[in-house]
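Student: let's see this in three dimensions:
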Amino acid sequence: MFKMLEWVSAKAMTIAGWCYLVITLLICFDIAARRLLGFSTEATTEVTGYLMAIGMSWGLAGTLFERGHVRIDVLVQKMPLKLRVWLHLASLIALMAASGFFAWGAFSLARDSWDFGATDLSALHTPLALPQGLWAAGLGLLLLAVVALAARALRQLATGDADGMDRMLMARTYVDEAAETLEAVAEAQQGMQQPAVSAAAATAAGVSR
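Tutor: Next up is the predicted model:
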């Protein structure tokens, strides 16, 4: 269950990234269309607003699993491990309460929009339940991620694995950031080398013929 949620959250985070890319393309197209062609889509503001809300909420769970959220924990890191793990757990409980409240409010809003058949005021007349439902789904995924992390943290605490719990929940360090950067560079280099190897193999096969 935990691994599946991690996988789903990672895919949702990828979709969130594509949302921001589409936002950029839509804005650039609208600017170019106004400057060069003399027309505007008249819906860019609404669509980009929906995409921004969806991208934000769909990226939350994956960012939580990757420990990418900003945390002010200067004092926490100086405390003993036995106290630190309980503070980690308290922060998870607080996050669970907050994410549960936001998810409940988002789904309630989407349900009300569905019941009333509400649409936006743009030329598209988009049913508001659609973007609001997608936005709420991201917040629901965040809630599931928090529950999964809390369940694993409690299990680690019960089995005496305080170090494992601390590693899972502590803020990312510069060492983590450097390791991730090096891993990304290695993957990029491997991806660049693969086409070169394939081309060399194809050339060798052509010469042998």
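
Student: going forward, measure contacts and count neighbours with C-alpha atoms only.
Tutor: OK.

Student: ok, residue 65 touching residue 7?
Tutor: No. Counting by C-alpha atoms under 8 Å, residue 65 does not reach residue 7; the two are 9.9 Å apart.

Student: which one of these two is surrounded by more residues?
Tutor: Taking other C-alpha atoms under 10 Å, residue 65 and residue 7 do not tie; residue 65 has more neighbours (21 against 14).

Student: contact partners for the nearest residue to the more buried one once chain neighbours are set aside?
Tutor: Once flanking residues are discounted, residue 65 sits nearest to residue 6: 6.8 Å by C-alpha to C-alpha, 6 or more residues apart in numbering. Contacts for residue 6 were tallied using C-alpha atoms under 8 Å, 6 or more residues apart in numbering; they are 62, 65, 145.

Student: helices or strands up against the host helix or strand of residue 89?
Tutor: Taking DSSP states H and E as the definition, one finds residue 89 inside helix 81-116. Packing partners of helix 81-116 (3 or more C-alpha pairs under 8 Å, 6 or more residues apart in numbering; DSSP states H and E): helix 129-158, helix 162-169.

Student: structure for this one too, so we can compare:
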Amino acid sequence: MQRYTRVASLIFGVMMLVLSAAVTLETLLRKLFSFSLGGVDELSGYAIALGAPLAFAVALLERSHIRINLLYLKLAPKRQAMLDAAAVLSLGALAVFLLFFTVQNVLDTRQYQSIAQTPWATPLIYPQALWLIAMLAFALPAVWLMLQVLNLLARRDWEGLRKRFGPESTEDELKAELDDLQRR
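Tutor: Model prediction:
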């Protein structure tokens, strides 16, 4: 999974760098030469549509999504494990819902042969097909994690749930940061 998150992060990062350069160039051309490339706003929308599911997948797999641990740390281990399971199952359900919505959108676009209402008049099936792939990149690992949670729940392995899906302890985070610093 580390390779998966690395590739998704790289794709996301490159897209955002290219988008930043395009927006900067567009702004400079408009301000200095009263000239516009046209379509940078359209590309921005596509980049965000592709980048968001990739970022969701990385946050899910790296357990880097925001958690509020104030109450969590005061709960009994079994209740912590149940909250961890609920978090993964709800994120997985969200991923499946978003994938379903995306598939429906792409099918409608294909049926109606929709085009963007922009100067480029892009056939929307192309960017939406990429959006579908990005949404799959989020949904597949989310479903995989859901299956792992369900397996651990069926075995009533509360400690396994906490260890695999709970937030990292302060010591774990410190160790990870020190390891990363040493690698650099």
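
Student: quick TM-score on the pair, please.
Tutor: Superposed pair, TM-score by TM-score structural alignment, normalised by the length of structure 2: 0.86. Supporting alignment: 184 aligned residues with a C-alpha RMSD of 2.2 Å.

Student: next structured bit after the helix or strand harbouring the residue nearest to residue 65 of structure 1?
Tutor: Per DSSP H and E: residue 6 of structure 1 is located in helix 2-32. Downstream of helix 2-32 of structure 1, the first helix or strand assigned by DSSP H and E is helix 44-65.

Student: and residue 121 of structure 1, what's its match in structure 2?
Tutor: Superposed on structure 2 with TM-score structural alignment, residue 121 of structure 1 falls opposite residue 117.

Student: and its match, how many residues sit next to it?
Tutor: Neighbour tally, residue 117 of structure 2, other C-alpha under 10 Å: 11.

Student: assumed it was part of a helix.
Tutor: No. Using DSSP: H, G, I helix; E, B strand; the rest coil, the secondary structure at residue 117 of structure 2 is coil, not a helix.

Student: gap between the aligned partner of residue 66 of structure 2 in structure 1 and residue 155 of structure 1?
Tutor: Residue 66 of structure 2 maps onto residue 70 in structure 1, with residues paired by TM-score structural alignment. Going from residue 70 of structure 1 to residue 155 of structure 1 by C-alpha to C-alpha, to the nearest Å gives 25 Å.

Student: which of these two has more neighbours?
Tutor: The residue with more neighbours, out of residue 70 of structure 1 and residue 155, is residue 155; 13 against 9, by other C-alpha under 10 Å.

Student: for the equivalent of that one over in structure 2, give me its contacts.
Tutor: Mapped onto structure 2 by TM-score structural alignment, residue 155 of structure 1 lines up with residue 151. Residue 151 of structure 2 sits next to no residue when contact means C-alpha under 8 Å, 6+ apart.

Student: quick one: the residue nearest to the spatial centre of structure 1 from residue 107 of structure 1, how far?
Tutor: With the centre of structure 1 defined as its mean C-alpha position, the nearest residue by C-alpha atoms, centre = their mean is residue 59, 1.8 Å away. To residue 107 of structure 1, residue 59 of structure 1 is 18 Å away according to C-alpha to C-alpha.

Student: one more: residue 149 of structure 1?
Tutor: To residue 107 of structure 1, residue 149 of structure 1 is 22 Å away according to C-alpha to C-alpha.

Student: residue 39 of structure 1 too?
Tutor: In this view, residue 39 of structure 1 and residue 107 of structure 1 are 36 Å apart by C-alpha to C-alpha.

Student: looking at these two, which is more packed in?
Tutor: Under the neighbour definition other C-alpha under 10 Å, residue 39 of structure 1 and residue 107 were set side by side, and residue 107 has more, 20 against 12.

Student: wait, the more buried one sits on residue 130?
Tutor: No. Between residue 107 of structure 1 and residue 130 there is no contact under C-alpha under 8 Å: 11.2 Å.

Student: just give me the match in structure 2 for residue 39 of structure 1.
Tutor: Match for residue 39 of structure 1 (TM-score structural alignment): residue 35.

Student: surely residue 158 of structure 2 touches residue 152?
Tutor: Yes. At 7.4 Å, residue 158 of structure 2 and residue 152 qualify as touching, with contact defined as C-alpha under 8 Å.

Student: name the SS class of residue 120 of structure 2, please.
Tutor: coil.

Student: what sits against residue 59 of structure 2?
Tutor: Contacts of residue 59 of structure 2 (C-alpha under 8 Å, 6+ apart): residue 65.
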